[in-house]
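**Q** Whatever this is, show me its structure:
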Amino acid sequence: MTEEDGKTQGMKVLGILDIHNTPCAREAILHGAAGSVAAGLLHFLATSRVKRSFDVGVAGFMITTLGSWFYCRYNNAKLRFQQRIIQEGLKNKVFYEGTDLDPTLKKTGDK
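**A** Next up is the predicted model:
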């Protein structure tokens, strides 16, 4: 990681994924690493087959990484959507405050 013009370059995985600037990337890779070790080790302890255990570990890495990535990205998207709705509501509250269209004012009228 070098500094150029005051910017720090992030660490890239396989030269394409900048894990410092990509949301959820670091956590997904760490979860994937733990998942691969767990899956490979459990398969090795159960079967004592080294090559197959390695393959299971790689598959465990891919599945755990992608699962963690999509779960985190889904939660981030849901949070951004909720924030957008709240911002629109606050904007409308400020816009309509004190007018006849203000939904917080109780209308008293003859029925």
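
**Q** going forward, measure contacts between C-alpha atoms and count neighbours the same way
**A** Noted.

**Q** Just list the residues touching the residue nearest to the spatial centre of the chain, thanks.
**A** Nearest to the mean C-alpha position of the chain, by Cα atoms, centre = their mean, lies Cys72 at 2.7 Å. Residues in contact with Cys72, defined by Cα atoms under 8 Å, 6 or more residues apart in numbering, are Cys24.

**Q** Next, the structure of the following sequence, for comparison with the previous one:
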Amino acid sequence: MAGVNNKDKEPLPEIPMPLLNDPRPAPDSDQVVSAFKTLEPTRDFSTMKKSPCAKESFIDGAAMGLGVGLLKAMRSGANRSAANWGFGAFVLMTVGTWEYCHFKIRERRQLMASGQMPVVNTMDIDVAKRREAIAARQRDV
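**A** Just a heads-up that it's a prediction; the model follows:
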């Protein structure tokens, strides 16, 4: 280029080339196979409903997927494309709400551990609500 003095410029930093002999071992196929052997779909899916965020995440994901799929179908008329959009929205919304829910749980646990948030026993709250409801019914009778 004319008028540019290349002698005053700093040299570009060197970009490291990928290592051909990476010191980290590649995962063996035996490790992958043993990881898949630990999966038990009947046990894993039956205990999923006990997870604190599963129900809300799947409901939100299903609602979002259905909504996006229906809107896409009404707008374009391509059912296959609408199904793909709906399924994609379902997966993204489910994973997103799952992660957000677990983030809030971790945040609450950190606040409780640091003493900034009181630890509340929900069983005590439920018992107190039941007692109030019973007392209200007895007053009505």
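
**Q** Fetch the TM-score of the aligned pair.
**A** The TM-score (TM-score structural alignment, normalised by the length of structure 1) is 0.62; 74 aligned residues with a Cα RMSD of 1.5 Å.

**Q** returning to that earlier point: give me the element the residue nearest to the centre of structure 1 is part of.
**A** Assessed by DSSP states H and E, Cys72 of structure 1 sits inside helix 50-96.

**Q** Ile105 of structure 2 maps to what in structure 1?
**A** Aligning on TM-score structural alignment places Ile105 of structure 2 opposite Asn76 in structure 1.

**Q** mind checking how far its match is from Gln82 of structure 1?
**A** Asn76 of structure 1 is 10 Å from Gln82 of structure 1, where distance means Cα to Cα, to the nearest Å.

**Q** Which parts of structure 2 are strands?
**A** All residues of structure 2 lie outside strands when identified by DSSP state E.

**Q** one step back: quick check: the residue nearest to the centre of structure 1 vs Thr22 of structure 1, distance?
**A** For Cys72 of structure 1, the distance to Thr22 of structure 1 - Cα to Cα - is 12 Å.

**Q** what's the distance between the nearest residue to Ala89 of structure 2 once chain neighbours are set aside and Arg130 of structure 2?
**A** Nearest non-adjacent residue to Ala89 of structure 2, counting by Cα to Cα, 6 or more residues apart in numbering: Gly65, 4.8 Å away. Per Cα to Cα, Gly65 of structure 2 is found 38 Å from Arg130 of structure 2.

**Q** So the two - more neighbours on which side?
**A** For the pair Gly65 of structure 2 and Arg130, the greater number of neighbours falls to Gly65 (25 against 12), based on other Cα atoms under 10 Å.

**Q** residue in structure 1 matching that one?
**A** Under the alignment (TM-score structural alignment), Gly65 of structure 2 maps onto Ser36 of structure 1.

**Q** wouldn't that match be in contact with Ser53 here?
**A** No - the pair Ser36 of structure 1 / Ser53 is not scored as a contact, 9.8 Å apart, by Cα atoms under 8 Å.

**Q** before we move on, the earlier item: residue contacts, the match of Gly65 of structure 2?
**A** Val56, Gly57, Val58, Ala59, Gly60, Phe61, Thr64.
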